[in-house]
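>>> no sequence for this one, just the structure:
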């Protein structure tokens, strides 16, 4: 270019900056100065806006701007400098530069408000916005977008509603960018109902509006509703983009309905999005959750430019099925130059056996992830799962500072499992802000230790800290009521569940309620809860059968067992112990022996010692000593002392000489 001027140089600098080529921009800047052109505000702002510029280069440009008087001439350079500091996370430098600026434009204020919002400094964001209101007669749409983006949590909702009122007053409610920010604000402030109401009242929506709201529904645990709005979006003529499809695939993953996800997959292929790394990773996760690992791996192979996220999605899919492929996938990932992160290790640790675990631990130490919260928690859990409890608890002993809440809860859970009650209390008592998991472990530990009074004292203290019980809390409390057979206390806990949240009466809690009412002698309540349940599992049936048997309703228990089989539930070893116990208490020898035969012939369950205990007790207490002795002799493993004691207890009812000789043989055997 023969006739160069400052405008052409500034244009070139700006072009290089947009292409994130900071060195190209610097070269043009140097050539410009070599030609004798002094940099203008546009020259410096062009370089400062480059995403690849580091703090050192930014500092040099700031010094140059001050030296040439450009920093004080107008707000253009200073505003660009705020953008640089914000991108690099240098909030204190940004604040200092902002305070030093003699001239601040509306754009400058908007940049500072957005910077505070981006870095989660909500209070500073609010203060700056109020100061802007005091200084400026009119605001722009970016002013509202900036302040709204910083609001998150219920405490910010009131201020957000005030901003919403100001938006309406200022006439910006129909600006789609501002409206999208309002939807996002209500979502972030945990008020999905208000977000939905506002969204449905929007006059103009774009794909960002739909993505924001549909994504909020998916995160809120309403995947079916998210799908409904997705189809409504299509009916309204708004075309989905990659972000939309990622959200909807995540909803399909939550629902685990293959046909829906396959339909979305087909739409992605039609639009040419299937090789996109974000959509591909979402599809990998979807097919894995639908137990289709072959299709999951095929989607992974189809991703054009893989990244750590896509590798993690694949590893998580295999890990969720306890696959041994995870270790080889990690090796492949590292060979191809991808560095595993904390999510990679957290996923692979779920499916690792004891040998792999030791090797992974060494790799984690070498890569510096041992003290990462996610990895440490996963390591402790995996060590415990593989029976390596000393290795899991070593993190507690080796840590020179208090553990974070998650690993503390894991360690306390391990201590509780092995009966170290005092260690459990000692570890959790130092936590400044215990969460619901902490309280649940404490309640379980006290219940296990027989300290039932302390269990309900813990409940009182937990409620005082405004932490509300979940289903695990109620299971722990109801188990105590079952143990002490306290119907009044159990009924009160049942009432508290309904008062707190009726949705907490899930299958898990209802199973324990059936057991509690049964052990407290209130069989009508057990049957009522069972009959009202819409989602029953094998434990539900077993709990009811046990409750009926304990309360003398043996024939009803047998009928429920047959009904359970008819509905396709396959009894396990625990279910058979329940029905053997029913037969034992009712003296149903013939029925008990038939169930014992069917346990192995129909369901392939090999009898264990507990099953033999029940059957020998059934036979012996009903005078069938010879049959009981034959059953003991047929065992595939040596009888224990308890089974002979059961046999002898049954023999006490006998008075015949033959029975006395049987007793003599038993004594000799023992």
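Happy to help now that I have it. Because the structure is a prediction, the values reported are computed rather than measured. Numbering: from 1, shown residues only.

>>> only C-alpha atoms for contact and neighbour calcs from this point on.
OK.

>>> contacting residues around residue 322?
Residue 322 makes contact with 350-352 under the criterion Cα atoms under 8 Å, 6 or more residues apart in numbering.

>>> do that again at 7 Å, thanks
Residues in contact with residue 322, defined by Cα atoms under 7 Å, 6 or more residues apart in numbering, are residue 351.

>>> could you measure from residue 645 over to residue 669?
Per Cα to Cα, to the nearest Å, residue 645 is found 12 Å from residue 669.

>>> in stretch 148-161, what's buried?
By 16 or more other Cα atoms under 10 Å, the buried positions in stretch 148-161 come out as 148-152, 156-157, 160.

>>> can you check stretch 359-378 too?
Here stretch 359-378 shows 360-361, 364, 369-370, 373-378 as buried, counting by 16+ other Cα under 10 Å.

>>> closest to residue 12 among those?
Closest to residue 12 out of those is residue 369 (43.6 Å), distances taken as Cα to Cα.

>>> for the closest one, which three-state class applies?
Assigned with DSSP: H, G, I helix; E, B strand; the rest coil, residue 369 falls in the coil class.

>>> look up how far residue 536 lies from it.
Distance of residue 369 to residue 536, computed by Cα to Cα: 42 Å.

>>> also residue 631?
Distance from residue 631 to residue 536, counting by Cα to Cα: 35 Å.

>>> same deal with residue 664?
From residue 664 across to residue 536, the span is 49 Å (Cα to Cα).

>>> of those two, which one has the most company?
residue 536 (17 against 11; other Cα atoms under 10 Å).

>>> second structure for comparison follows:
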């Protein structure tokens, strides 16, 4: 155009600036420079285009500077400024700009209000949303479709109730596909999946074609409902309308199938997708992680690399979670290095993932360093740090971290109190635990959930306050589930209370007769009470019902390979050397006069096999990290303590959410491992 000597005008630059908003600030600054060189007069239309471009390029200082270059402003320029602040997560600045706009005499339009309402949705501020709603009513814009859509979305996302959102929706004359999508997604979020499906069918009956976000929302409802048939039916409809080529829909299908445990179907969807991105693989990895297949989740990294899909902060945190679940320090440290090189370390979710990783792998000093590097820790950061301290046996430090969290102004959530109650339970701090439990509602306005009552019963049960624990069950506002009965049955076994244990076992079996844990715990209770006849009867009933105990497994990572061990299993290629190592250790115990009674029934438990293999396969001073899927028994716990008296090694053993760090004949649990 310039070569042909055609002089560009303001509309030319408006279009060029719009394109630059997608391409990046280097393009935008070049176009801006040409405007100055060519002497294009800066009017309100061009200022609006420049503000929009700089906002999209995350350069709000430049956007504000441009808007202030001339005094002329209109509602479109102000709306562009509002939108820019919100795009850049500067909600306070956006609200201040709205007030300044009104004070300057310019009346906000429908787009101004919908922009601010979208900000309320993003920060989940119901109070602010209601204030904006009152202004909308005064301005007479309630019937506007864009404002109505923003209000519906805001109330669905910010309120615990759906009444206000439904009131707004029903007051709209002609809801469009965006309105229906907000309604469908909102119903799913609040647990009304049936209403979500009903609304979807009603929308289609009105002749409105769903868009990709509608379909991804309804697929989310399928996943929440765990409905295989609805998911497959919806998949068929998606293929019929040729929407399966859309990456948003494809990603939602992957998440829905993987969320239902249908991993092969999820992989099939991925193979058929024309294009895949980080969300595709993050959805699959997250769901596989939730199923407990952490090694398979880590394998997804290879597929991402093969597809040339770059990790983002969400995928990185998902892989860090997999490494933490697997107890793979090698994979975790590699991910840590990559996060630093790729610049993903600055993501808060990645930093939180590192705190979780090191805490679960028993590296509490590294967890502390990772936590200390977070500029502004959020509630998830603090929860990860408190969890790491509590699970590694640093009870007083965990509770101090909770108080530090409150002092810096971060509000605890439901997870925080679960961790605090767990710490009190592990530390035997009954009175303090009760104080924290009651403070949830009285001080923090948080209603305890069923999980919190489980922790409270565990706390009282471990301390031998079985009547008080029973009183909690009778008075709590929830119907007891199997875990409640299992927790008090474990406490009854610990303290030898046969009548209470029998009652808990009976109620638990009535509720879930297929859970083998009830029969095993009851049999162990009888064994401890010297009633071997009743013990055999409980185990016989379990056999009659075709139930088997979940095999106890331990695993250890050696040179990037995970080695699994099961009690009495001889499939490992080095099993003979492992058995010889265990025998030689026990011989050394006797030679040194250690009081260890060799229990042949427990000689080859999975954790002993893993410890022996770790001693054979790792450098002489390196720490050994072992993960176990069940609680360590007292015999094995004592065995590992004695091993660390023989050899100068640290042995870290994680069982669920508890980490045992064995050093020089001592354990970080200090003998509080009560249930075996």
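Sure, I can see it. All of these numbers come straight from a predicted model, not from anything done at the bench.

>>> can you list the buried residues of stretch 148-161 of structure 1 in JSON lines and add distance to residue 439 of structure 1?
Formatted as JSON lines, the buried residues of stretch 148-161 of structure 1 follow (distance: Cα to Cα, whole Å):
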{"residue": "148", "distance to residue 439 of structure 1": "35"}
{"residue": "149", "distance to residue 439 of structure 1": "34"}
{"residue": "150", "distance to residue 439 of structure 1": "32"}
{"residue": "151", "distance to residue 439 of structure 1": "30"}
{"residue": "152", "distance to residue 439 of structure 1": "27"}
{"residue": "156", "distance to residue 439 of structure 1": "28"}
{"residue": "157", "distance to residue 439 of structure 1": "29"}
{"residue": "160", "distance to residue 439 of structure 1": "33"}
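
>>> most widely separated two among those residues?
Distance extremes for the buried residues of stretch 148-161 of structure 1: the farthest pair is 149 and 157 at 12.2 Å, using Cα to Cα.

>>> quick one: which of the buried residues of stretch 359-378 of structure 1 sit in helices?
360-361, 364, 373-378 (DSSP state H).

>>> what ranges do the helices span in the stretch 301-450 of structure 2?
Assigned by DSSP state H, counting those that start in this stretch, the helices in the stretch 301-450 of structure 2 fall at 313-326, 329-342, 348-360, 364-372, 379-391, 395-407, 414-427, 430-442, 450-462.

>>> that older thread, what's the closest of the buried residues of stretch 148-161 of structure 1 to residue 588 of structure 1?
residue 152 (63.8 Å).

>>> next, work out how far apart that closest one and residue 184 of structure 1 are.
To residue 184 of structure 1, residue 152 of structure 1 is 9 Å away according to Cα to Cα.

>>> which residue ranges form the strands in the stretch 551-670 of structure 1?
Counting by DSSP state E, counting those that start in this stretch, the stretch 551-670 of structure 1 has no strands to list.

>>> tell me the SS of residue 654 of structure 2?
From three-state DSSP, the assignment for residue 654 of structure 2 is strand.

>>> got the contact list for it?
Residue 654 of structure 2 neighbours (Cα under 7 Å, 6+ apart): 626-628, 660.

>>> any idea how far it is from residue 325 of structure 2?
10 Å.

>>> kindly report the same for residue 35 of structure 2.
From residue 35 of structure 2 across to residue 325 of structure 2, the span is 56 Å (Cα to Cα).

>>> related to what we said a few turns ago, need the winner for burial among the helices of the stretch 301-450 of structure 2.
Sort those by mean neighbour count, taking mean count of other Cα atoms under 10 Å, and helix 348-360 sits at the top with a mean of 28.

>>> now find how far off-centre that helix is within its chain.
Distance of helix 348-360 of structure 2 from the chain centroid (Cα atoms, centre = their mean, to the nearest Å) equals 11 Å.

>>> can you name the residues in contact with it?
With contacts defined as Cα under 7 Å, 6+ apart, helix 348-360 of structure 2 is touched by 313-314, 316-317, 320-321, 323-324, 332, 344-345, 364, 366-367, 370-371, 374, 380-381, 384-385, 388.

>>> swap the cut-off to 8 Å and go again
By Cα under 8 Å, 6+ apart, helix 348-360 of structure 2 touches 313-314, 316-318, 320-321, 323-325, 327, 332, 336, 339, 344-345, 364, 366-368, 370-371, 374, 377, 380-381, 384-385, 387-389, 391-392, 654, 657, 659.

>>> tilt between it and helix 379-391?
0 degrees (axes from the mean of the first three to the mean of the last three Cα atoms, to 10 degrees).

>>> about what we covered before: please produce JSON lines containing the helices of the stretch 301-450 of structure 2, extended by distance to residue 276 of structure 2.
Listed next are the helices of the stretch 301-450 of structure 2 as JSON lines, based on distance: least, Cα to Cα, whole Å:
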{"stretch": "helix 313-326", "distance to residue 276 of structure 2": "13"}
{"stretch": "helix 329-342", "distance to residue 276 of structure 2": "20"}
{"stretch": "helix 348-360", "distance to residue 276 of structure 2": "22"}
{"stretch": "helix 364-372", "distance to residue 276 of structure 2": "32"}
{"stretch": "helix 379-391", "distance to residue 276 of structure 2": "29"}
{"stretch": "helix 395-407", "distance to residue 276 of structure 2": "40"}
{"stretch": "helix 414-427", "distance to residue 276 of structure 2": "34"}
{"stretch": "helix 430-442", "distance to residue 276 of structure 2": "44"}
{"stretch": "helix 450-462", "distance to residue 276 of structure 2": "38"}
